[in-house]
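Asks: sharing a model that was predicted from the sequence below.
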Amino acid sequence: MAAVAIGAYFIFHVLTPWAYEFGPVLLLLLTFLSLGFQWKQVGQLVDGESLCFLGALGFYFISQVLILIVHGEDISEFDLSFRYLAAGLVLLFLLVNPISAAQIFLFVGVGGLFTGAYSIYLAAFQDAGRVQSFDNPIHFGNGALALSCLCLAGLAWAVSERRGVLWTGLLGVGFAGGLIASLLSGTRSSWVAFPVLVLLVFLAYRDRLLSKKWLLPSFFVAVVLLPVSLASVDLVEQRIQAAAKEFTAYFEEGVNYSSVGTRLDMYKAGLTAFRKNPLIGVGPAGTDAVVGELVQAGEIHSNVGLFRHLHNQYIDNMARYGLVGLVAYLALLIVPFVLFMKKTRSGTPSVKSLGLGGALFVSLHGVANLTQSLLERNVGVMMFVFAMVFIWAVLKREERLANGATAPVMSKA
C-alpha cells in the first residue's frame, strides 16, 4: 500500500489534482493504523540524521502555529501548517515500512515519461501556448523539472543495476520528458536553478569526473550546450526577453502592471509589512491589510491585491512570520539539503543517487521560491514536503541494507 501511495504521487505528480493528495492521505491513514504497534521499531530506526530531518519539519510547524495564534488568525490559516506535522508522522511510518530505490526510480521515470508525453501532446495537437495541467503552468513546470532532476540523479544508480540498459533507458526518457515539459510550460522560476543544479551534479561526481580525462571535458561541453540549446527554443527565448524588458521598464518607466512589475510591487509590500514587526511579522491578515493600504495610497499596483501570496517565499515568510518564520523556512531547506548532500559521498550507488536527487529537489525548490511562494498553497506544500520525506525514507532503507541489514524492516512489524 505504501508503494501504491508513493507510486501514484510521483507518476501523476503534475498531471491530476488527486495524485499529490491521495498518496500522502493514504500514508497518513496507514500511519495512524500501524504506528501504535511499531513504536519499538520506530525507536530503533530514527537515528540522529532522521531526528534532524524531523526537527526541521517540527520547527516549521511549531513556529507557524504559535505565530498564527499570537496574531489571532482564522482557523483556516492553520491548515497548511499541520501538513508539516503530517509529513513528520508519515516519515516515521516509512522508516519502518519503506519501499525500495528500484521502486521510487521506477515511479519517477514513468512520471517523467508521462509528463513529457502529455506536454508534447498539448503543444503539438492542442496548440497550447504555455503547457499546464490541472493547475497553473508554474506548478506544472516546477513539478516536471523536479521529476527530471530525480531521473537524472538515478542514472548513476541505473548503470550499476543488473538490467542497467533498461533502467538507463527509462530514467533517460523520464529526464528528457520532465525537461521538455518544463520548457513547454514557460516557467522561468525553475530555469534560474539550472546553474545550481549543474554545480551539485559536479560536486557529487567530481572524483569520477576528475579521474578520467575524457569525462571532465565532456561534462563541461554538455554544460555549455544545454543553455545554448534551451535559449534556441522560441518559447524560452521569448520568456527570457520579456522578463528582461519588464524588469527594465519597472525601474526606468515605473511600469508595474506586468508580470515582473507586479512581483516587484509585491516584494515592496512584503518588506513594508516586515518592517512593522520584524520578529514575528504581521500575520496573513496583517499582510493583506498592508497590501490594501499601499494599493489605496497608489504606492503599488492594484493587481497585487488579487493574489493570495507575494510570489517570494522568503519575503512572504518575513511579512507573515517575521525573522522567526524566515529562519524556520531556511532550516526547512538547509537541514535536508545538508543531509542529502552528505549522502552523495556514499559508496553505495542507490544511496548516492537518492542523496543527489534529494539535494537537487531541495535546491530547485529554494531557487524557484525566489519568485514564487509555493508553500502558501496546498499543492505547493504537498508537492514539496512529502517528496522530501519519501526520498529520505527510501535513502535510509538503502543505507541500512548496505550496512548489513539482510531483511526488510517491515517483516519485523
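Replies: Perfect, thanks for sending it.

Asks: rest of the way, CA atoms for contacts and neighbours
Replies: Noted.

Asks: sec struct for Ile99, please.
Replies: coil (DSSP: H, G, I helix; E, B strand; the rest coil).

Asks: same deal with Thr16?
Replies: Classified using three-state DSSP, Thr16 is coil.

Asks: hang on, it packs against Ser133?
Replies: Yes: contact criterion CA atoms under 8 Å: Thr16 and Ser133 qualify, at 7.3 Å.

Asks: give me the more crowded residue out of those two.
Replies: Ser133 (18 against 15; other CA atoms under 10 Å).

Asks: spit out the contact partners of the more buried one.
Replies: Val14, Leu15, Thr16, Phe140 (CA atoms under 8 Å, 6 or more residues apart in numbering).

Asks: pull the number of nearby residues for the first one.
Replies: It refers to Val14. Residues near Val14, counting by other CA under 10 Å: 28.

Asks: and here's the other structure:
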Amino acid sequence: MNKENIFKFLMLLPYIWLFTGLLVLRNSDKTMIVMMIIAIAATLFHRGLVPIKENLKNDKTLWLLLVITGYALFSYFYHGGSSREIRALIGASLFLICFPRELLTQRVLLGLTLLASSLCLAYACYYSLYININRAEWPINAIPFATMCAVFGILAIAQLSRTVSLNVKLQAALALIFSLTAIIFTDTRGIWLGFTIAAIIILLLKIKNKGINWKYTTIGLAALLSIGFIVKPQIEQRIVQTQAEINAITSGNLDTSIGFRFQMWKLAPDMLKDNYILGLGDKHALRFDKLYNQGLVSERLFNFKPAHYHNQYLDNFIKTGGIGLLLFLALLIVPITQVKYVSTDRKYKIIGTVGLFAIAALTDVPFNHGQTLSTYLLLICGLINYSNPKKGL
C-alpha cells in the first residue's frame, strides 16, 4: 500500500467504522470519535485546509449542522441533554468540515454497504437464531440497529437503480437481501414501515425518470418474496402481536407497546406547557412525575419511566422547544433541496435515507442514538459532493 492509499484509508476511517464496528460493538459511537480524530489529523496533514474551504463554501447542510450543534450545546448547558447526542454532533461537525467528499466513491460505498449488510445479517442471526435471546437483551439496541440495517438496504436499492455493470448489480442485490433479512429478524415494525416507504419513493422516482429496468425489478421482487417466505414465522408472529395490541387498544387497554406510545404522545401538550420555545431538557422527567401525581399518567407508564417519547418530532419539541423542532425539520428538508447538485444515484441515496429517518422518527428517536445520528449525518453530508456533481462517484 503506497503513501496515498494509506492516507485515503485514514481519512475514510469514520466511514469504515460506520459500516463495521458501529454495527456490532456496544458503545461503538464513542470509538467513532477516535476514528474521526485520526481522519481529521490525516486530512490536515495530507490535504491542508483545501477541503475545509471547499466544504464551508458550498455545503448548506454542513452549515445547518453547525447551527444545530451550537444550539444543542446551549441546550445542554442551559437545562441538560444527551451527552451521546452532543458527542456525535461535535464529532460529525468537525469531521465533515475536513472530509474530502470525493473519497466516498461509488466503488467504496458499494463495498462498504455489502460488508455492512453481511455483518448485519450475521449479527441478527447469531442473537435471534443461534443464541435465541430476546432482542431487548442484544448488546446493541435493536431499533437503532434495525435503522442502520435499513439504511444499507436503501443504499443498495439506490445503487441498483443506476448501474449497468452486472458485477455491481450482484453486489448491490446481495447487500439488499442481507440487510432486508436482518431487518426482519429485529422485529421492529416502525423500521419495516420506514424501509418500505423509502424503497417505494426510490421506485417511483425511477419510474418518473424513466430509469427503471423491469427485468431486474421483477427479479428483485421475486427475491424479496422469497425472503418473506423464509422468515414467514417471524413476520406472522409480529402481525399477530400487532393485531392483539390493536384489539387491546380498541377495548380501552393502552398498556401495550403501541398503547404506551399513544399515551406518551397524548402527554405532549401538558409536557410543553410554558416551555414552547426552549423546551424542558432533562427537566422533562420532573414534569412527567408531576403529571403522574395529577393523575394524567398511568401507573404502568410511570413505572416504565420513558427516557424519550418514541416520536422524534415530539421528543425534540418537549426537550429542545420550538427552536429545536424547527432545526430538526430543517435537517430533514435542507438535504433534499441540495440533491440538484449531485448525480442521480446519489440523489436516490439521499432522498431514500432522509425518507427512512423521517418515517422512523414517527415511532422512535433515531437522532437520539449516537450510532444512528452519526450514520445519518455522515451519509447525508458525505453524499453531497459539489466537486463532482455529475460524475456519479
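Replies: Received it, and whenever you're ready, just let me know what you need. Everything quoted here is computed from the prediction, not taken from an experiment.

Asks: quick TM-score on the pair, please.
Replies: TM-score of the superposed chains, computed with TM-score structural alignment, normalised by the length of the second structure, equals 0.83; 381 aligned residues with a CA RMSD of 3.4 Å.

Asks: and the furthest pair within the contacts of Ser133 of the first structure?
Replies: Spatially, the most separated pair among the contacts of Ser133 of the first structure is Thr16 and Phe140, at 10.4 Å (CA to CA).

Asks: possible to save the contacts of Ser133 of the first structure as TSV with distance to Ser81 of the first structure?
Replies: Below are the contacts of Ser133 of the first structure laid out as TSV (distance: CA to CA, whole Å):
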residue	distance to Ser81 of the first structure
Val14	22
Leu15	25
Thr16	23
Phe140	23
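
Asks: closest one to Phe125 of the first structure out of the residues you listed, please.
Replies: Nearest member of these to Phe125 of the first structure, counting by CA to CA, is Leu15, at 17.3 Å.

Asks: the closest one maps to what in the second structure?
Replies: Leu15 of the first structure maps onto Val24 in the second structure when the alignment is built from TM-score structural alignment.

Asks: that match reaches Ile140, doesn't it?
Replies: Yes: assessed by CA under 8 Å, Val24 of the second structure is found in contact with Ile140 at 7.2 Å.

Asks: what's the overlap in contacts for the two?
Replies: Joint contacts of Val24 of the second structure and Ile140 (CA under 8 Å, 6+ apart) do not exist.

Asks: let me know the helix or strand that the corresponding residue of the second structure for Leu145 of the first structure is in.
Replies: Counting by TM-score structural alignment, Leu145 of the first structure lines up with Ala150 in the second structure. Using DSSP states H and E, Ala150 of the second structure maps to helix 142-160.

Asks: now that helix: buried residues?
Replies: Using 16 or more other CA atoms under 10 Å as the test for burial, helix 142-160 of the second structure gives 142-160.

Asks: again, but for stretch 317-336 of the first structure
Replies: Neighbour-count burial for stretch 317-336 of the first structure [16+ other CA under 10 Å]: 317-329, 331-336.

Asks: in strands only, show me those residues.
Replies: When these are checked against strands using DSSP state E, none is located there.

Asks: helices or strands up against the helix holding Ala150 of the second structure?
Replies: Contacts defined by 3 or more CA pairs under 8 Å, 6 or more residues apart in numbering; DSSP states H and E place helix 142-160 of the second structure against helix 106-125, helix 166-186, helix 189-208, helix 344-360, helix 370-383.
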